[in-house]
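In: got a predicted structure here, sequence first:
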Amino acid sequence: MVRFILVCLTFALMPATTLFSQTEPLKIGVAGLSHSHVHGILGREDTGDIKIVGIAEPNRELAQRFADQHGFSMDLVYDSLEELIAATHPEAVTAFGSIYDHLKVVETCAPKGIHVMVEKPLAVSVDHAKKMKALADKYHIQLLTNYETTWYPTNHKAKQLLDDGKIGELRKVIVRDGHRGPVKIGVNKEFLDWLQDPVLNGGGAITDFGCYGANLMTWLKKGQKPISVTAVTQQLQSENNPKVDDDATILLTYDDSMAILEPSWNWPIGRKDMEIYGLTGAIFADNRNTLRVRMAEGYDGFQEEKMTLEERSNPYNDPFSLLAAVIRGKVKLNPSDLTALENNMTVVEILEAAKESAQKGKTITLKK
């Protein structure tokens, strides 16, 4: 009896967070290792919110190389996603293969009630995206898309300032993304094999980096689609990118504003930055943590405020933490959110229109 009372007192004195926040880690399967963004989950600090239960990768040499690098056991590696699912029963799967393979991952997972997160962009085409959404809706799974820029504190601060009216009504957004090109930065062969393939990647720089700006602009515009899309592409490194474009400019028009997206594999430095122009000022998200706000004075004068931002709080600082929070019902996504399916359906529509525009040399009007 005394022991029972002591036990009860121990639980009574424990903090509520200890009693009620102990959620089992989300069981995650990794589909593919050829996308180099996979290092983000393989090298992730164990915070207890997720657990990798299996990796589907038929290329044993690639799997062994990454196992040596990150210290996981080859016992985790299966030859196919189907084998992984049968053996480990994951709650969610993260896709790190080609963009073309995203549809197959959803086709395999959705009927089993397994949630999916893919790397950007959602799909290679509107046709693939529609099939993926139909499966997600039918089987009631979460289907998220991960972008590096989703986790930038500067982008979220910029949107907050815009929504608060800091720089007046929105008129123009310029988004620049890219690097020197996959060959020049030394992308591994397994990634390069599909990244430069117009079918497996859906295009070159226009897809690889154009999706960032389309995603951000759809978010800033609260899910609104552009009226029209105009794009031009070039191939400035034909020796390195023989099958796809490596430079693009995409213009998006809206009723009261426009966006200029500049995805490129020809920047001299890696960059992911955004400029937002309103009627009375401008916001410059220079990188992940540095933000500047310029308020107009006179003809060409301005007052500038510079901010260095801390990382966002969990789960809004990490794709896999957010995935776990969404699946556990701790976070509910809005349709226009950066990772949300609805936003990324619009992204794919913008990219497809941009590729058509560049090919035909004319502006494409989007259906409402």
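Out: Great, that's in hand. Numbering: from 1, shown residues only.
In: please make it C-alpha for all contacts and neighbour counts, starting now.
Out: Fine.
In: which secondary structure element is home to Arg292?
Out: Following DSSP states H and E, one finds Arg292 within strand 290-297.
In: immediately after that strand, which helix or strand?
Out: strand 301-308.
In: so what touches that next one?
Out: Defining contact as C-alpha atoms under 8 Å, 6 or more residues apart in numbering, one finds that strand 301-308 is touched by Asn289, Thr290, Leu291, Arg292, Val293, Arg294, Met295, Ala296, Glu297.
In: please apply the same query to stretch 326-339.
Out: Here stretch 326-339 makes contact (C-alpha under 8 Å, 6+ apart) with 115, 142, 144-147, 150, 215-216, 218-219, 222-223, 322, 325, 340-344.
In: structure two is appended below for comparative analysis:
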Amino acid sequence: MKKAIILLSLLLTNFVYTQDPTLKLGVAGLTHGHVGWILGRETKSDINMVGIVETNQDLAKKLSKEFGFSMDIVFSSMDDMIKAVNPDAVAAFGNIKDHLNIVKACAPKGIHVMVEKPLATTYNDAIEIQQLSKKYNIHVLTNYETSWYQTNIKAHALLKQGEIGKLRKVIIRDGHKGPKKIGVSNEFLEWLTDPDLNGGGAITDFGCYGANLMTWLTNGKRPNSVTAVTQQLQAENNPKVDDDATIILTYDNEMAILQPSWNWPIGRKDMELYGTKGAIYSDNPSQLRLRLSKGYSDYTEETFLLGEREEPFNDPFSVFADVINGKLTLDPFNVYSLENNIITMEILQSAINSAKNGRTINLN
């Protein structure tokens, strides 16, 4: 009996020590409209939200009542939060310009960071973030909603399997009616339509999706050239920024057309891949169509109806925790990766410069 108790004790001790430690997560900012993803996240053992940084006390109190977190964990600065709760990682949910300052505060202390897309407001800020990440050996991930789409994963797999032949053209459309029309909060709208705090309007808010996906699809290729035009079709709602853009990327053998807009009549995040033998249509998070050419204009079509991605890829915070704990190693130039998002920011910066100056930007 005594031996059995000792054995059980050893087994339980081993079980405790083999469990992944709960990640202490800080949240930097509450003004981003997507912050509900972490505040309302179902209880899991992988992450424990230990601190929040937000200077807008009224907003913090409002969200405290809505989501049930204590105001005792709300701090007025990154330094105060870090000193008080010593987080392992921080998720950024404020304006995009703050991303660099958040990494500056976290990196020297070995605190990993995940930001909402895009990585930064400028290419120079993105490079500085990359340098800090390398110097202090921290992970910096960028979260995109399209990272959770099983249809995009299926499209990528079909492309790599050669189902549509060699890739020639990609069309990616992202956006909605516009932040004011869809009713985002005043706190979100204030910086989302500020060219300094957001880097631009629709060209950055939704242009980053296409640049990120194209960089992933091509396994880290930089385009040869970037050409962009922007318009302001809702001056009354977006007086300081563009709200419609078209970005053309050329590569040695491919072309991408990105169409980010705050003027779509319906919300959309869809992608079309055209190869030498057929086409893939990633229509939405759950439907994908594969068309294969038959002669001049005929084709076969197969429709795939897909569910959510498997764990941990159905939850960006689970991905973040698993990367930090060493359970997950992401593929090079994956959509979350810093190397992908540096190229994404180079594309966005070039697109902004192209639209501003009315000329094509040659990268190579």
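Out: Cool, got the structure. Predicted model, so just to flag it, every value in this text is computed and none were measured.
In: what value does the TM-score take for this pair?
Out: TM-score for the superposed chains, counting by TM-score structural alignment, normalised by the length of structure 2: 0.97, backed by 363 aligned residues with a C-alpha RMSD of 1.3 Å.
In: if we can go back for a sec, the strand holding Arg292 of structure 1 vs structure 2, average distance?
Out: In the superposition with structure 2, the average deviation recorded for strand 290-297 of structure 1 is 0.8 Å (mean C-alpha distance after the TM-score superposition for structure 1).
In: list the buried residues of that strand.
Out: Buried positions in strand 290-297 of structure 1, judged by neighbour count with 16 or more other C-alpha atoms under 10 Å: Thr290, Leu291, Arg292, Val293, Arg294, Met295, Ala296.
In: which elements pack onto that strand?
Out: Packing partners of strand 290-297 of structure 1 (3 or more C-alpha pairs under 8 Å, 6 or more residues apart in numbering; DSSP states H and E): helix 153-163, strand 281-285, strand 301-308.
In: among these, which is nearest Phe20 of structure 1?
Out: Among these, the nearest to Phe20 of structure 1 by C-alpha to C-alpha is helix 153-163 (29.1 Å).
In: what is the orientation angle of the closest one with strand 290-297?
Out: Computed by axes from the mean of the first three to the mean of the last three C-alpha atoms, to 10 degrees, the angle separating helix 153-163 of structure 1 from strand 290-297 equals 30 degrees.
In: matching residues in structure 2 for helix 153-163 of structure 1?
Out: Using TM-score structural alignment, the residues of structure 2 aligned to helix 153-163 of structure 1 are 150-160.
In: contacts for that stretch, please.
Out: Counting by C-alpha under 8 Å, 6+ apart, 146, 164-167, 217, 280-288, 306-309 sit against stretch 150-160 of structure 2.
In: PyMOL command for the buried members of those?
Out: Command for PyMOL that selects the buried part of the contacts of stretch 150-160 of structure 2, burial taken from 16+ other C-alpha under 10 Å:
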select buried, resi 146+164+165+166+167+217+280+281+282+283+284+285+287+288+309
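In: now go through the contacts of stretch 326-339 of structure 1 and say which are in helices.
Out: The helices, defined by DSSP state H, take in Asn215, Leu216, Thr218, Trp219, Leu322, Ala325, Leu341, Glu342, Asn343, Asn344 from the contacts of stretch 326-339 of structure 1.
In: return the most buried member of the helices and strands packed on strand 290-297 of structure 1.
Out: Mean neighbours per residue, mean count of other C-alpha atoms under 10 Å, is largest over these for strand 281-285, with a mean of 24.
In: what's the mean distance for it versus structure 2?
Out: Strand 281-285 of structure 1 differs from its equivalent in structure 2 by a mean of 0.6 Å after superposition (mean C-alpha distance after the TM-score superposition for structure 1).
In: what does that strand rub up against?
Out: By C-alpha under 8 Å, 6+ apart, the residues outside strand 281-285 of structure 1 that reach it are 154-155, 158, 166-168, 273-277, 291-296.
In: contacts only, for Ala104 of structure 1.
Out: For the record, residue 104 of structure 1 is Lys, not Ala. Lys104 of structure 1 sits next to no residue when contact means C-alpha under 8 Å, 6+ apart.
In: can we see that at 10 Å?
Out: By C-alpha atoms under 10 Å, 6 or more residues apart in numbering, Lys104 of structure 1 lies in contact with Leu81, His128, Met132.
In: then Leu192 of structure 2?
Out: 31-33, 95-96, 179-180, 184, 186, 198-202, 204-205, 238, 241.
In: and if we set it to 6 Å?
Out: With contacts defined as C-alpha atoms under 6 Å, 6 or more residues apart in numbering, Leu192 of structure 2 is in contact with Asn198.
In: return the residue of structure 1 aligned against it.
Out: Using TM-score structural alignment, Leu192 of structure 2 sits opposite Leu195 in structure 1.
In: no further queries at this time; thank you.
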